[in-house]
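J.: Fold the following for me, if possible:
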Amino acid sequence: MTTDQSPILVWFRSDLRLADNPALSAAAEDGAPVIPVYIREKDAHDPWLPGAASRWWLHGSLERLGKALAKLGSPLVLRSGDPASVLAALAEETGADTVLCNRRAGPTAIARDRRVGERLSARGVTVHPHNAALLYEPGTIRTKSDTPFRVFTPFWKALLSMPEPPRPTRAPGKLTPPAKPVSSESLKDWCLLPSAPDWAGGLRERWTPGEEAARERLADFLDGPVAAYPAERDRPDHDGTSAMSPHLAFGEIGPRQIWHAARHAADQRHELAAGAEAFLRELGWREFNHHLLREEPGIPDTPLDTRFARFPWRTDKAGLRAWQSGRTGYPIVDAGMRQLWQTGWMHNRVRMIVGSFLIKDLLIPWQEGESWFWDTLVDADIANNAGNWQWVAGCGADAAPFFRVFNPILQGEKFDPEGAYVRRYVPELEALPNRWIHKPWEAPDEALRQAGVKLGKDYPRPVIDHGTARDRALAAFQEIKKAGD
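T.: Alright, predicted model coming up:
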């Protein structure tokens, strides 16, 4: 079916879903022909375009979104280039005078969207942005003095006092196609998947991108595991987290869908209430980081605490390589970094441990860790990535104090007491007894021999003594404190 109305361009970005997609819903309700479009942006000066792991996920997500849109009647159009130029060309080609989209995060993305709006407006094309990525619009949760929150707990209390987020909307039942087919690039030709070498085997084994997989994962988590979430969320040796973060990052599911699903599960089964609340609090932390980024667009690069601009960071290429490759000699750190490389994801507790090690044991700038995570995480999210790294470094909003230095041995013994997580990702230590699994350099020669481990050959000795590193980090922090007094 076609109409005489001008078609509407629905510009997909980090909202790769049909349900609870305000831009798509508005276009479908209008009754005009709908042209869904995804633009692969190219900007050599933008460091926040998708990293390698995100590109792998993007391929799978677009593939599934394209099939779903085709079933609704209007195929997904793929184009590459500058969004303003691509959308202007599409508007001229199809006669569209309206672009509907959902807002996205990040200083470069916001600036680019502003340029898109100005350029299209000059051509008589109107851009209407919607909110699909957050529970509430940035700027709507503020202190009593009408300033943005810088501490999470009062932000969370203020969020809970707000009216409930809108209930999610259903996916459109059908879309009116344009009168003439619109040419599209081939997803295969975008070469988003690695090939030489193909390092994505672990990602394929661990993940299924797409909206359907996101719904299934959430349902499975809320069906029972959420009950133990407050205790299990810190155990990397157990499967106690939701692992929803990559689906959220790509917008295959929205926060309002998660919020109301968790509330409903808790209402139906009261034993899930505490777990659901703890789970939603993590959704609130994501919200906090996104609201902060809108107020402080420089946080992906610049410490919120300006004292840290004077911090005596070290240039340590060998230390950085050891950390990136999971060869620091500290098993819990190395397990986390190898899990990241193999699966594109890392357990949240371990993210804090490896972050603390990079920043405080090695004195390497937090931006190096942020950059590595951006390239290797399938859930890379500019607001969360920046906010979490600044939190660990002690220079962000509501940050852990710098003098809180994670001890990788004690953290491993507490949260991976049987060493199951380390044994999974550091198999060369598999036969080492529990007593030594988190500190193999202290193991007796006989224990190492029986486990088949030669330190310095099969597994590295620690790149630095943690006690010495901690003292050095605290001394460096005292330097910037004195300079600021």
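J.: CA only for contacts and neighbour counts going forward, please
T.: Noted.
J.: By residue count, which strand of this structure is the longest?
T.: Ranked by residue count under DSSP state E, the longest strand found in the chain is strand 34-40.
J.: Skip ahead from it and say which helix or strand is next.
T.: Next helix or strand after strand 34-40 toward the C-terminus (DSSP states H and E): helix 52-72.
J.: what comes into contact with whichever strand or helix holds residue 204?
T.: Assigned by DSSP H and E, residue 204 belongs to helix 201-206. Contact with helix 201-206 is made by 342, 343, 344, as judged by Cα atoms under 8 Å, 6 or more residues apart in numbering.
J.: The closest residue to the first one other than its chain neighbours and residue 343, how far apart?
T.: Nearest residue to residue 342, sequence neighbours excluded (Cα to Cα, 6 or more residues apart in numbering): residue 202, at 5.0 Å. Taking Cα to Cα, to the nearest Å as the criterion, residue 202 is separated from residue 343 by 5 Å.
J.: These two: which is more packed in?
T.: Shown here are residue 202 and residue 343; by other Cα atoms under 10 Å, residue 343 has more neighbours (21 against 14).
J.: Now do the same contact list for the more buried one.
T.: 200, 202, 203, 206.
J.: 7 Å instead, please
T.: 202, 203, 206 (Cα atoms under 7 Å, 6 or more residues apart in numbering).
J.: Tell me the one of these nearest residue 302?
T.: Nearest to residue 302 among the contacts of residue 343: residue 203, at 31.3 Å, using Cα to Cα.
J.: Count the neighbours of that closest one for me.
T.: Residue 203 has 19 neighbouring residues, counting by other Cα under 10 Å.
J.: and this one, so I can compare the two:
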Amino acid sequence: MDAATAATATAAAAALVWFRKGLRVHDNPALDAARRSAARVYPVFVLDPRYLRPDPAAPSPGSAHAGVARVRFLLESLLDLDARLRCLGSRLLVLRARDDVSDAVCAALKDWNIGKLCFESDTEPYALARDKRVTDFAAASGIEVFSPVSHTLFDPAEIIEKNGGRPPLTYQSFVATAGEPPKPVMEEYSVLPPIGDTGGYELLPVPKLEELGYGDLSQEYIPPFRGGETEALKRMRESLQDKEWVAKFEKPKGDPSAFVKPATTVLSPYLKFGCLSVRYFYHCIQDVYRSAKTHTKPPVSLAGQLLWRDFFYTVSLGTPNFDHMEGNPICKQIPWRESEELFVAWRDGRTGYPWIDAIMIQLRKWGWMHHLARHSVACFLTRGDLYIHWEQGRDVFERLLIDSDWAINNGNWLWLSCSSFFYQYHRIYSPISFGKKYDPNGDYIRHFIPVLKDMPKEYIYEPWTAPLSVQEKARCIVGKDYPKPVVDHEAASKGCRRRMGEAYASNRLGGSTVKGNSSNSSRRKLCHGGQDVPDSSKSKQPRKRS
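T.: As a prediction, this is how the structure comes out:
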């Protein structure tokens, strides 16, 4: 055998599995294909400075794109993946990119003489550009590429093709087009092919959070959700053990103030990072349904929530500028106002509305909050009270949520701001009565805003209405220890409705901004996930204390 033939044979025997999302062993078609086709398998994760590089200008510790809660969850997920790979006789090879991840991957492909590259496909714009640079290099180098769809139930591109080249713009049309999702790849194996020679590469351990340069983290809250496939599977199994709960799950029903034991599965972060296969989760839910006499149906059922996820992935892939108002063909053009002062008050949990502030503080500390809590603060920022651009709120969620998913985050903000998908802008979440309905004693507020912990329950949602003597007894003077409301909700929401009406009228005069098969969407009464939007505020509104 000559040298060229030997080199070709060596390359064909080596496969690189590039982990990005999909941080798991179960139902991982990319890993499965590599182990079947190669004598040596290199499992690789590249630390991306885009998400990890410290940003001193950020409003809280972390990078420009990720707060420390999400970074912590990622690192925990990588540690768990490494442990699971070691149980299979392998390990995770952690590399650090100087600037561009694609450069690090291409260098490894060349230096390790890789013959096959396997990675889970990704539809986010940043990922598409990154992956194209790598696949172009692989094609020019004669490297085989296998990039299966496994982060979603369906292939979004196939759904768009089946729908005539356009994404379905309603949930119902999406479900009708999609059909049944494929089954997961669940073949068990006890060993992976060994890792080949890595030459002079510096193979890093998974870094500790404190090693990433985010400064003093001693005061940072450690969220109650630990990352990784092991925890994901455990949490899923525990959730599905209550078969009656699964069968009766209905998205409009849930307590957004429950924090000791959240009212949902809290599996969204594990789906975001791919620690849990969405296909495996979906089919496990179907197993429960088969054992139940009756069960709820999409869009409100538990399985229906996974279909919502795929809906947003599909629409985002097929919609230009999906993450912006301008140039987005399905987004209403609304002249949102600019107010840095009001935006910062919202972002930092200093609006003077305890329900809103407690939610934003939970977001900052935990990187997670209940979906109805997200609805409340999104509505307050945009069409409900402050009339500030949804893109600003989107950026805060994108950075702080541990389950921040590009398609879903943008889709939800488009929806909740009544910029697309849902158009009943007159239906507004009250920042007072909505939370009180679930938690009249205000335990959620007392937990996340300790300065209000001694405020009597009759004033906990409206502390500015408490007599001064009550505030003094509670050791919380409004305007000193806790801020006064930044707006009067009754007046602000009335103004928002008027402005939204004017913006909608202007959009109609300029032609419809929504194209495709969404003719019924403006009359629907469902918010995403089948959630009824609460009635407009009829509760007691801010009044000035004399």
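J.: TM-score of the superposed pair?
T.: Once superposed, chain against chain, the TM-score is 0.90 (TM-score structural alignment, normalised by the length of the first structure); 477 aligned residues with a Cα RMSD of 2.8 Å.
J.: about what we covered before: tell me which residue of the second structure matches up with the residue nearest to residue 342 of the first structure.
T.: Matched by TM-score structural alignment, residue 202 of the first structure corresponds to residue 221 in the second structure.
J.: separation between residue 167 of the first structure and residue 256 of the first structure?
T.: 7 Å.
J.: Could you pull out the helices in the stretch 101-250 of the first structure for me?
T.: All helices of the stretch 101-250 of the first structure, identified by DSSP state H, counting those that start in this stretch, fall at 107-122, 152-160, 201-206, 211-222, 229-232, 245-249.
J.: Same list as before, these that is, but in a markdown table and with distance to residue 334 of the first structure included.
T.: Compiled in a markdown table, the helices of the stretch 101-250 of the first structure are given as follows (distance: least, Cα to Cα, whole Å):
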| stretch | distance to residue 334 of the first structure |
| --- | --- |
| helix 107-122 | 33 |
| helix 152-160 | 30 |
| helix 201-206 | 17 |
| helix 211-222 | 27 |
| helix 229-232 | 21 |
| helix 245-249 | 22 |
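J.: hmm, back to that, nearest to residue 112 of the first structure among the contacts of residue 343 of the first structure?
T.: Lowest distance from residue 112 of the first structure to the contacts of residue 343 of the first structure (Cα to Cα) belongs to residue 203, with 30.7 Å.
J.: Of all the helices of the stretch 101-250 of the first structure, which one comes closest to residue 418 of the first structure?
T.: helix 229-232 (14.7 Å).
J.: Output the contacting helices and strands for the closest one.
T.: Judged by 3 or more Cα pairs under 7 Å, 6 or more residues apart in numbering; DSSP states H and E, the packing partners of helix 229-232 of the first structure are helix 273-295.
J.: can you name the residues of the second structure that the helix or strand just after the helix it packs on overlays?
T.: Next helix or strand after helix 273-295 of the first structure toward the C-terminus (DSSP H and E): helix 317-325. Under TM-score structural alignment, the counterpart of helix 317-325 of the first structure in the second structure spans residues 340-348.
J.: Give the buried residues for that stretch.
T.: Within stretch 340-348 of the second structure, the residues scored as buried using 16 or more other Cα atoms under 10 Å are 342, 343, 345, 346, 347, 348.
J.: And the contacts of it?
T.: Applying Cα under 7 Å, 6+ apart, the contact partners of stretch 340-348 of the second structure are 351, 360.
J.: quick one: it to chain centroid distance?
T.: 22 Å (Cα atoms, centre = their mean, to the nearest Å).
J.: And for stretch 353-362 of the second structure?
T.: With Cα atoms, centre = their mean as the basis, stretch 353-362 of the second structure stands 19 Å off its chain's centre.
J.: With stretch 312-331 of the second structure instead?
T.: Distance, centroid of stretch 312-331 of the second structure to centroid of chain: 17 Å (Cα atoms, centre = their mean).
J.: Much appreciated, bye for now.
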